[in-house]
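S.K.: Structure, please.
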Amino acid sequence: MAVVTGLPTKLPGEATLGVMGGGQLGRMFVHAAQALGYRTVVLDPDPQSPAGLVAHEHIHADYLDAAGLARLAEQCDAITTEFENVPAQALNTLAERRFVAPSGAAVAICQDRADEKAHFTASGVACAPHAVIRSQADLDAVADALLPGILKTARMGYDGKGQQRVKTRAELAAAWEALKRVPCVLEQMLPLKLELSVIVARGADGQVVQFPVQQNLHRDGILAVTQVPAPDVSEAMQAEAGASAARIAASMDYVGVLCVEFFVLQDGRLVVNEMAPRPHNSGHYTMDACEVSQFEAQVRAMAGLPLCAPRLHSAAVMLNLLGDQWFDGSQERTPAWDRVLALPGTHLHLYGKTEARRGRKMGHLNVTAATPAEALRVAGEAAAILGLPAPTAA
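M.R.: Okay, the predicted model is just below:
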């Protein structure tokens, strides 16, 4: 059967939008779609998935379940995904009957670090020096110049998982063994100054809009803080990052919201790190600081609605809230939301997860203000109340 490429023709209030995956990103997508009048359907195997709990319908099925996919395709006019590890095969199956954005082919590139880096290079965007390791011969052929480096599994790694730092060839061999000799990418460890990300939305007609560049702080491999405007990124570098992200999206004929993460090196160079074929944690500030959020942009792109250039109307700081904040030592507790929400410009977003666990993403707090300094000051007060490090502390 031919792949369906046409956009849905029904307007808001008449169409149904589907999402593969029921996590918090799907939940926020569902809220954005419903605000525009769309009916929503989520496919996810977890009966308590955050997105499934708020959608009009929740199909409890595995991502490759033929009956579940058929039911989703039957009910929806267009379908998207909320995380990159939904099987590309499932998206391809859905695309035989419905418009799917992003495509299975684009998601497949993002699912494999080796393919992703090859795509960056083909797009003319610099990435870290690296080697792909699929065999003992590949391991033996690794150049000494790539050490010290970071060994990453080619597939399924996220939030620092599936990664090991290695300094010597012996450590590299041991790390690959510990990762069960699966295909990996070894990246040269670079002298980093800071990390930033760019979110773009691209329509089926090729139109691209860009959200403001985000400056990000990670702790233990997980995004902790995002600041917008990016305080330490020049206008020239912001323009370079935006143009690179748009080129990466265009070269795989991408439709939807794409986040591209970059490193700024100590010598001032910009190199691309990785990309996510969906809205991203670093774009959560858009829900309260921009006229159009990243989730509304995702809805617009997949439904063929106009893509308006997002305008930042407030400075913002986003604090990622992990399950750790629900514990005081070994005792579980409820964070002091009343004290946090008493602060000016605070916007709390909790994801509806029924159980708090250390390291689990439970929500985020956006702080908006007239100036970046005021947003950072209030975010610091909120962090202190929640027992988080200061927003500028690594």
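
S.K.: C-alpha only now, for contacts and for neighbours.
M.R.: Will do.

S.K.: so how far is residue 343 from the residue most central in space within the chain?
M.R.: Here the mean C-alpha position of the chain is nearest to the C-alpha of residue 280 (Cα atoms, centre = their mean), at a distance of 2.8 Å. Separation of residue 280 from residue 343 (Cα to Cα, to the nearest Å): 26 Å.

S.K.: what do you get for residue 25?
M.R.: From residue 25 to residue 343 the distance is 26 Å (Cα to Cα).

S.K.: ok, which stretches of the stretch 101-250 of the chain are strands?
M.R.: 130-133, 149-153, 163-166, 184-188, 192-202, 208-210, 214-219, 222-228 (DSSP state E, counting those that start in this stretch).

S.K.: Here is the second sequence; please produce its structure so I can put it next to the first one:
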Amino acid sequence: MPPLFTVGILGGGQLGRMMALAARRLGCRVWTLAPEPDPPCAQAADGHIRAAFGDARAALRLAARCDLLTCEFENIPAAVAEAVERSGKAVHPGGAALKTAQDRLLEKRFLRGLGIPVADYREILRRKDLAAAAREIGFPAVLKTARGGYDGKGQAVVRGRGEAEAAFRTLGGAAGNALVWERLVPFAREIGVVCARNAAGALAVFPPAENVHRGGILHLTLVPAGIPRGTEARLRALARRIAGGLSLTGTFCVETFLLPDGKVLVNEIAPRPHNCGHYTLDACETSQFEQHMRAVCGLPLGSTRLLSPAAMVNILGTGAGDRLIGAAQALADPAVKLHLYGKQEAHAGRKMGHLTALGGSAAAAARRALAAHGKLAWARAGGPGLSAPGTGDKEAA
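M.R.: Predicted coordinates for the structure are as follows:
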């Protein structure tokens, strides 16, 4: 039987891997493009093109094999997506959405243009802009690179002029890189809203999740978030406006801050499946990855109904070894699910997998997930070194 569709994935990491697995379950064939010879995504695909993400010719070769392309992450060069679009093949997200999502200044202007609240910010193009931002917004603040950066990279909290000057240099401001000075928001909770939109504009929203970060990396996700119905309705409305404004097709995430007074600020947009939506693999009728494939392939969207409260905890490398031990002990709890990503080297802070636990409440699920996580450790092959999975104090791609 011929495949339902042949899908090309620009990207080689764990998000692409889980996209590929979902696509194959739907009867699709999958090709990938990434610079590594055997990335996690390619392990689950039918074919792989080894090339840089900025190689437009390679992307066109991928497109020639496929019915459509999708991007695993938002830092695929927009020019590459636009080249594929000019060839007549669809790319989700498209070049225009990628341009917005990969530049924090463009993203904030886009959100403000829709009337969506964001933290106060100023553009920093030269050293003298620091003084103006400090005067107009004040300290503490977060200084961020306008482009690039993920999992806490490309940003620094600054609490005084000396720290601001140092961060300006460290983040490349002195070399001409645009930066963003943003008010440090005293939020009560971080809430992630994962949604999917199809080309006709239909929107399916997963239950909002509460996220807990450590060292700038997502550590724990709990669902349901236990927020008021009115707040959830506002989040759904924000997501709908954002998706429509960017003409998104596929799964995306709106990362928000819930303030102590109940107000909501949008922090970032991720125009692709998101780490905080991994719980959907085990706790929803349709996962965020299957939903993404349904959307980009023009299939009806699935149900987002939550089957059980759940919690997800990331498994990070520590640099102490590449062999994970303790999986049997972690899985001794029958409500715990283990997902590993097929990465060969467990660098410090690298996302190597995740655990999801189900429970009678989000808090109960979190206790089970964290208990299972505590049974895991990294060891060197053939060596005695042991280290518990990291919680975000160090970072690696």
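
S.K.: what TM-score do we get after superposing?
M.R.: The TM-score (TM-score structural alignment, normalised by the length of the first structure) is 0.91; 375 aligned residues with a Cα RMSD of 1.9 Å.

S.K.: out of the strands of the stretch 101-250 of the first structure, nearest to residue 46 of the first structure?
M.R.: Proximity to residue 46 of the first structure, assessed across the strands of the stretch 101-250 of the first structure by Cα to Cα, is greatest for strand 222-228 (23.5 Å).

S.K.: can you pull out the helices in the first structure?
M.R.: 24-35, 66-75, 88-95, 104-111, 113-122, 136-140, 169-178, 235-250, 286-289, 294-303, 337-341, 372-386 (DSSP state H).

S.K.: Pull up the aligned stretch in the second structure for stretch 22-41 of the first structure.
M.R.: Per the alignment by TM-score structural alignment, stretch 22-41 of the first structure matches residues 12-31 in the second structure.

S.K.: what residues does the matching stretch touch?
M.R.: Contacts with stretch 12-31 of the second structure, where a contact means Cα atoms under 8 Å, 6 or more residues apart in numbering, come from 3-10, 32-34, 36, 39-49, 62, 65-66, 72, 273-274, 289-290, 292-293, 341.

S.K.: Residue 25 and residue 343 of the first structure: which has the busier surroundings?
M.R.: Set residue 25 of the first structure next to residue 343 and count neighbours by other Cα atoms under 10 Å: residue 25 wins out with 23 against 14.

S.K.: May I see the strands of the stretch 101-250 of the first structure organised as CSV, with distance to residue 116 of the first structure and mean neighbour count added?
M.R.: Shown next, in CSV, are the strands of the stretch 101-250 of the first structure (distance: least, Cα to Cα, whole Å; neighbours: other Cα atoms under 10 Å):
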stretch, distance to residue 116 of the first structure, mean neighbour count
strand 130-133, 11, 22
strand 149-153, 13, 24
strand 163-166, 16, 20
strand 184-188, 11, 24
strand 192-202, 16, 23
strand 208-210, 20, 21
strand 214-219, 21, 20
strand 222-228, 20, 24
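
S.K.: Is it possible to get JSON lines of the ones you listed that adds distance to residue 284 of the first structure?
M.R.: Shown next, in JSON lines, are the strands of the stretch 101-250 of the first structure (distance: least, Cα to Cα, whole Å):
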{"stretch": "strand 130-133", "distance to residue 284 of the first structure": "31"}
{"stretch": "strand 149-153", "distance to residue 284 of the first structure": "26"}
{"stretch": "strand 163-166", "distance to residue 284 of the first structure": "25"}
{"stretch": "strand 184-188", "distance to residue 284 of the first structure": "28"}
{"stretch": "strand 192-202", "distance to residue 284 of the first structure": "11"}
{"stretch": "strand 208-210", "distance to residue 284 of the first structure": "14"}
{"stretch": "strand 214-219", "distance to residue 284 of the first structure": "10"}
{"stretch": "strand 222-228", "distance to residue 284 of the first structure": "9"}
